[in-house]
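**Student:** sequence? don't have it. structure:
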């Protein structure tokens, strides 16, 4: 039985994933691979340009990636054998492991020591979110875990090495990759059936998460995984043909390290993408569903107006982001541009608000007084007439026109249907947005599983 998880592409940026080791017989690291120095005042200066994740940095300073070796046995009763690093992220690394009990493969997401500490303090909620998503009840009316939300198979604490601290580890199925990687491998938009399938499966995942009382708050291509058709024997062959590797030795604050190279599963074809199952993943920013006070959530181009304006937010913020993602999936580009508007002298945030006014349904009537009064930061951008202070020219720019312009291969009937679906998501008042369950009944999504 094959189990698996996702992987991200390797990064060469600060604060990426997790993986390092002490070495006594390694070649000496070169000067360029030394990542810390001492300034004139005797303070340690850290250079974060590691070959992969910034290993050997302490959890106490916000780092602490897991120090795993190929062949390590981890988990309760040493059930899992580490075989490869699949990828890494800002606060974790993901590893392919063999389940010695289930005799298949799983993926293990190891949080940094810093994030493990945040979890222990109750600040970081991913563990609880994953438990809620994977919980099964004896009540026959209670829905089982969804095939469109990532599943938690097991969890354990991995003792740390060096200054990395201990690591909360989540055992999950192995997935084939994420939609961001699929987009990056293409020069053209997805075929419409594929875009529709991804949209439907993502929406099912959102609906299930909302039903379980979870707001994702970080919907984006990176966090949509897809299943793999590789069997256990296929992965074994891949491991043999493309052995796990390490980068050259580097000098860190914890000593000499050799980061594992991120080696995700092979890319899939368009044909496989058309029939894959898509899964909502990475609940690291997830929070319980209720009205939350001002807290910036979601990447700016997908961020709802209430978050920009310091208002309380809940599940409708996910719906706004979903509407933006539908556009991205069908045209292979963003709807909202988070950048300065030179023509009207608008800051990036002002320009986002301006675009919201342009693209919203003409029947919405713009931002309303009672709405702006409830959002603390609205006074910085709007006057008493609910108009932007800098008074750019506002008009209705139909989504149908934008979709057609960005992808003229979409049939006109689909253009109208896509715009109608998006308008239900991009309502300026969160209370007016459709729920995920309501959107699942939208006619455009019919037949997406075919």
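**Tutor:** Cool, the structure landed. On a predicted model such as this, the values are computed, not experimentally measured, just so you know.
**Student:** Could you use CA atoms for every contact and neighbour count after this?
**Tutor:** OK.
**Student:** And the residue nearest the centre of this structure?
**Tutor:** residue 223 (3.1 Å; C-alpha atoms, centre = their mean).
**Student:** so who does that one touch?
**Tutor:** 178, 179, 280, 281, 282 (C-alpha atoms under 8 Å, 6 or more residues apart in numbering).
**Student:** Can you give me the buried ones in the helix or strand harbouring residue 183?
**Tutor:** Assessed by DSSP states H and E, residue 183 sits inside helix 179-184. Going by neighbour count (16 or more other C-alpha atoms under 10 Å), the buried part of helix 179-184 is 179, 180, 181, 182, 183.
**Student:** and what of stretch 388-404?
**Tutor:** Counting neighbours by 16+ other C-alpha under 10 Å, stretch 388-404 gives 388, 397, 399, 400, 402, 403, 404 as buried.
**Student:** Tell me which of those fall in strands.
**Tutor:** Among these, none falls in strands (DSSP state E).
**Student:** rewinding a little: tabulate the buried residues of helix 179-184 (JSON lines), appending distance to residue 293.
**Tutor:** Listed next are these as JSON lines, based on distance: C-alpha to C-alpha, whole Å:
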{"residue": "179", "distance to residue 293": "31"}
{"residue": "180", "distance to residue 293": "30"}
{"residue": "181", "distance to residue 293": "34"}
{"residue": "182", "distance to residue 293": "35"}
{"residue": "183", "distance to residue 293": "34"}
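**Student:** Included below, for side-by-side comparison, is a second structure:
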């Protein structure tokens, strides 16, 4: 192992007698993902090798619990979430074996130079993604980290049939379990998380709204690393936050607004020219997705129901599946 508890991957070595390491597929804070050959099943697979550090070992045990729940409730995988084949402990590393899949939707977007997806492809991807999320929510699970990097393509991407799998249940939370304060990757983070109001299932639907805009334009909707700038961007695209949400924000969240008017304190004296330029360049949603044909009209209508500030007013995954944008494909 290296000093950070990562397993040192060497191609052609074995992880137990069953698995031969082929190559490194990727790595993250949790550990590494390698492509392996399964000598028993005689096929290739992906193995997530968790860092040999208690914090990451404990987190992976929770992820395994989630993955087992998914598999138990959907043995045929009609809901397109990644299936855990098995897991084992190897030299203090928890290893999770998965089916080998293709590239992520993010890598695919990158490979086509971030060109927008054609309309029918957006529909198919949206339908599959929302089907997966509705299934999770029925099981009382919130994914909390939906983003194009966590949607993998099955096989080669084609414009006609694109089968996907939802991955990375490392931050998935059972509704009844402890909810950490900050969840999800910045660009896809819902307003209630930024304001510290508390979150639940609706935060996944906000992320889906952001993802669908990204499929339509080719660019991430809110490209920022700062809370105030993020709220200012939301303001540009979706208008001001409702005062009652501002009032229920935590102490951190209140700081972004004027006490009396509940308006956003942006720009401040500290705001950079670059930031102001970014924020003012953002167009309202209906200019980003102009409703000039039936497809766009339906998409815009769905987006307006997903990107609702008030979590209790946001459309649910099950409701979204009945939306005309998805029922017409």
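**Tutor:** Okay, I see it. If you're wondering where the values come from, they're calculated on a predicted model, not measured in any experiment.
**Student:** TM value for the aligned chains?
**Tutor:** After superposition, the two chains reach a TM-score (TM-score structural alignment, normalised by the length of structure 2) of 0.85; 316 aligned residues with a C-alpha RMSD of 2.9 Å.
**Student:** coming back round to it: so which residues make contact with the helix holding residue 183 of structure 1?
**Tutor:** Applying C-alpha under 8 Å, 6+ apart, the external contacts of helix 179-184 of structure 1 come out as 9, 189, 190, 221, 222, 223, 224, 225, 226, 267, 332.
**Student:** Quick one, which of the residues you listed are buried?
**Tutor:** Buried members of the contacts of helix 179-184 of structure 1, scored by 16+ other C-alpha under 10 Å, are 9, 189, 190, 221, 222, 223, 224, 225, 226, 332.
**Student:** After superposing, tell me the mean distance of the helix or strand hosting residue 415 of structure 1 to structure 2.
**Tutor:** Using DSSP H and E, residue 415 of structure 1 falls within helix 412-425. With mean C-alpha distance after the TM-score superposition for structure 1, helix 412-425 of structure 1 departs from structure 2 by a mean of 1.5 Å once superposed.
**Student:** Onto which residues of structure 2 does that helix map?
**Tutor:** Residue correspondence for helix 412-425 of structure 1 in structure 2, counting by TM-score structural alignment: residues 293-306.
**Student:** Flag every buried residue along the matching stretch.
**Tutor:** Neighbour-count burial for stretch 293-306 of structure 2, counted by 16+ other C-alpha under 10 Å, picks out 296, 297, 298, 299, 300, 301, 302, 303, 304, 305, 306.
**Student:** distance of the residue lying closest to residue 311 of structure 2 once chain neighbours are set aside from residue 256 of structure 2?
**Tutor:** Closest residue to residue 311 of structure 2 apart from its sequence neighbours, by C-alpha to C-alpha, 6 or more residues apart in numbering: residue 202 at 5.5 Å. Between residue 202 of structure 2 and residue 256 of structure 2 the distance is 23 Å, computed by C-alpha to C-alpha, to the nearest Å.
**Student:** These two: which is more packed in?
**Tutor:** A direct count of neighbours by other C-alpha atoms under 10 Å for residue 202 of structure 2 and residue 256 places residue 202 higher, at 25 against 22.
**Student:** just checking, what residue in structure 1 corresponds to that one?
**Tutor:** In structure 1, residue 202 of structure 2 lands on residue 316 (TM-score structural alignment).
**Student:** check contacts around its match.
**Tutor:** Per C-alpha under 8 Å, 6+ apart, neighbours of residue 316 of structure 1: 430, 431, 433, 434, 435.
**Student:** quick one, helices of structure 2?
**Tutor:** Counting by DSSP state H, structure 2 has helices at residues 54-73, 105-111, 119-138, 191-194, 202-217, 227-238, 243-248, 251-254, 273-281, 285-288, 294-306, 317-321, 324-327.
**Student:** Mind putting those helices into CSV with distance to residue 98 of structure 2?
**Tutor:** CSV is the format used below for those (distance: least, C-alpha to C-alpha, whole Å):
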stretch, distance to residue 98 of structure 2
helix 54-73, 10
helix 105-111, 18
helix 119-138, 17
helix 191-194, 31
helix 202-217, 24
helix 227-238, 35
helix 243-248, 41
helix 251-254, 40
helix 273-281, 40
helix 285-288, 38
helix 294-306, 31
helix 317-321, 26
helix 324-327, 29
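**Student:** What does residue 120 of structure 2 correspond to in structure 1?
**Tutor:** Per TM-score structural alignment, residue 120 of structure 2 is aligned with residue 193.
**Student:** Please tell me how far that match sits from residue 447 of structure 1.
**Tutor:** Taken as C-alpha to C-alpha, the span from residue 193 of structure 1 to residue 447 of structure 1 is 9 Å.
**Student:** quick one, which of those two is more surrounded?
**Tutor:** residue 193 (17 against 11).
**Student:** surely the more buried one meets residue 446?
**Tutor:** No: using C-alpha atoms under 8 Å, residue 193 of structure 1 makes no contact with residue 446, being 10.7 Å away.
**Student:** circling back: closest to residue 44 of structure 1 out of the contacts of helix 179-184 of structure 1?
**Tutor:** Closest to residue 44 of structure 1 out of those is residue 9 (30.0 Å), distances taken as C-alpha to C-alpha.
**Student:** The closest one pairs with which position in structure 2?
**Tutor:** For residue 9 of structure 1, the aligned position in structure 2 is a gap, per TM-score structural alignment.
**Student:** Run through the residues that contact the closest residue to the match of residue 120 of structure 2 other than its chain neighbours.
**Tutor:** Leaving out its chain neighbours, the residue that sits closest to residue 193 of structure 1 by C-alpha to C-alpha, 6+ apart is residue 448, at 6.5 Å. Applying C-alpha under 8 Å, 6+ apart, we find residue 448 of structure 1 in contact with 193, 196, 197, 200.
**Student:** same question, residue 298 of structure 2
**Tutor:** So residue 298 of structure 2 contacts 324, 325 (C-alpha under 8 Å, 6+ apart).
**Student:** mind checking how far it is from residue 320 of structure 2?
**Tutor:** According to C-alpha to C-alpha, residue 298 of structure 2 and residue 320 of structure 2 sit 11 Å apart.
**Student:** Please apply the same query to residue 227 of structure 2.
**Tutor:** 28 Å.
**Student:** Neighbour count: these two, which is higher?
**Tutor:** Legend: neighbour count by other C-alpha under 10 Å for residue 227 of structure 2 and residue 320, higher for residue 320 (23 against 15).
**Student:** can you tell me which residue in structure 1 aligns to that one?
**Tutor:** Residue 320 of structure 2 maps onto residue 439 in structure 1, with residues paired by TM-score structural alignment.
**Student:** Not counting its neighbours along the chain, what's nearest that match?
**Tutor:** Spatially, and ignoring its direct neighbours in sequence, residue 439 of structure 1 is nearest to residue 421 (7.4 Å; C-alpha to C-alpha, 6+ apart).
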